[in-house]
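Asks: Okay, sequence plus prediction incoming.
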Amino acid sequence: MIAFPNNSRSYDRTRRAVHFWGYDSAIEASFFIEEDALRQLQPDARADESGFLSAFDSNRDVICAAAAKVYVRGSRGSDDLVAANFWRGF
């Protein structure tokens, strides 16, 4: 089971996404949530680094729940969350 005890997150300008981490026991898993997904969660978010980080912080529980659903133990690299991950029924 993956958990998200670390509140660290950073904005990646190149990927246009917020980067955050989860932990499956001692295994660190890397996640990115794209700007479009953050805009879907918080339409009034400012379209800059500060705005996207604030949108992430305001929606952390929903984002972590979606990340847990896409996480596959033992996968390499990172998992990306996109707007479709936040449609009803996901």
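Replies: In hand now; what should we look at?

Asks: Only C-alpha atoms from now on, for both contacts and neighbour counts.
Replies: Noted.

Asks: who are the neighbours in contact with the residue nearest to the spatial centre of the chain?
Replies: Central residue of the chain (CA atoms, centre = their mean): residue 33, 3.9 Å from the mean position. When contacts are counted by CA atoms under 8 Å, 6 or more residues apart in numbering, residue 33 is found next to 17-19, 80-82.

Asks: Farthest pair within these?
Replies: 19 and 82 (12.6 Å; CA to CA).

Asks: more neighbours, the two?
Replies: Neighbour totals were compared for residue 19 and residue 82, and residue 19 leads with 21 against 18 (other CA atoms under 10 Å).

Asks: For the more buried one, which non-adjacent residue is spatially closest?
Replies: Spatially, and ignoring its direct neighbours in sequence, residue 19 is nearest to residue 32 (4.5 Å; CA to CA, 6 or more residues apart in numbering).

Asks: and here's the other structure:
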Amino acid sequence: MALMFPNRSRSFDEVRNVVRFLGYDGMFEVRFFVEAAALAKTTAGMSEADYLRAFDAARSNIHEAATRLYHPKRGTIYTLTAADLG
């Protein structure tokens, strides 16, 4: 099966400084994280809402990058960086 993103929810993890979102490969859940630094030119003074808005604005690019990185034999947790989104 192909990786899909039917769930549009996302959340900001302040401890890890990432935005979390989920993908699904059939019945398997795949967890993705996007580094906060990858979502903005500057992270100075950005709030959780700012990061979530930046994620929403780049959602299609993020999903494309997640699909490129994903391989079912490499696990179910991935972290996307600015290089992955570039």
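Replies: The structure has been received and is ready for your questions. All values reported here derive from a predicted model rather than from experimental measurement.

Asks: rewinding a little: so the residue nearest to residue 19 of the first structure lies in a helix, does it not?
Replies: No. Residue 32 of the first structure is assigned strand when assessed by DSSP: H, G, I helix; E, B strand; the rest coil, not a helix.

Asks: Isn't it up against residue 77?
Replies: No. If you go by CA atoms under 8 Å, residue 32 of the first structure and residue 77 don't touch, sitting 10.7 Å apart.

Asks: Look at the two and report which has more neighbours.
Replies: Neighbour count, other CA under 10 Å: between residue 32 of the first structure and residue 77, residue 32 has more, with 22 against 9.

Asks: could you measure the residue nearest to residue 19 of the first structure against residue 82 of the first structure, distance?
Replies: 9 Å (CA to CA, to the nearest Å).

Asks: returning to that earlier point: which among the contacts of residue 33 of the first structure gets closest to residue 66 of the first structure?
Replies: residue 81 (7.7 Å).

Asks: pretty sure that closest one contacts residue 32?
Replies: Yes. Counting by CA under 8 Å, residue 81 of the first structure touches residue 32, with 6.0 Å between them.

Asks: Now do the helix or strand hosting residue 68 of the second structure: which elements does it pack against?
Replies: Element membership of residue 68 of the second structure [criterion: DSSP states H and E] is helix 59-69. In terms of contacts (3 or more CA pairs under 8 Å, 6 or more residues apart in numbering; DSSP states H and E), helix 59-69 of the second structure is packed against strand 77-80, helix 82-85.

Asks: Good, wrapping up.
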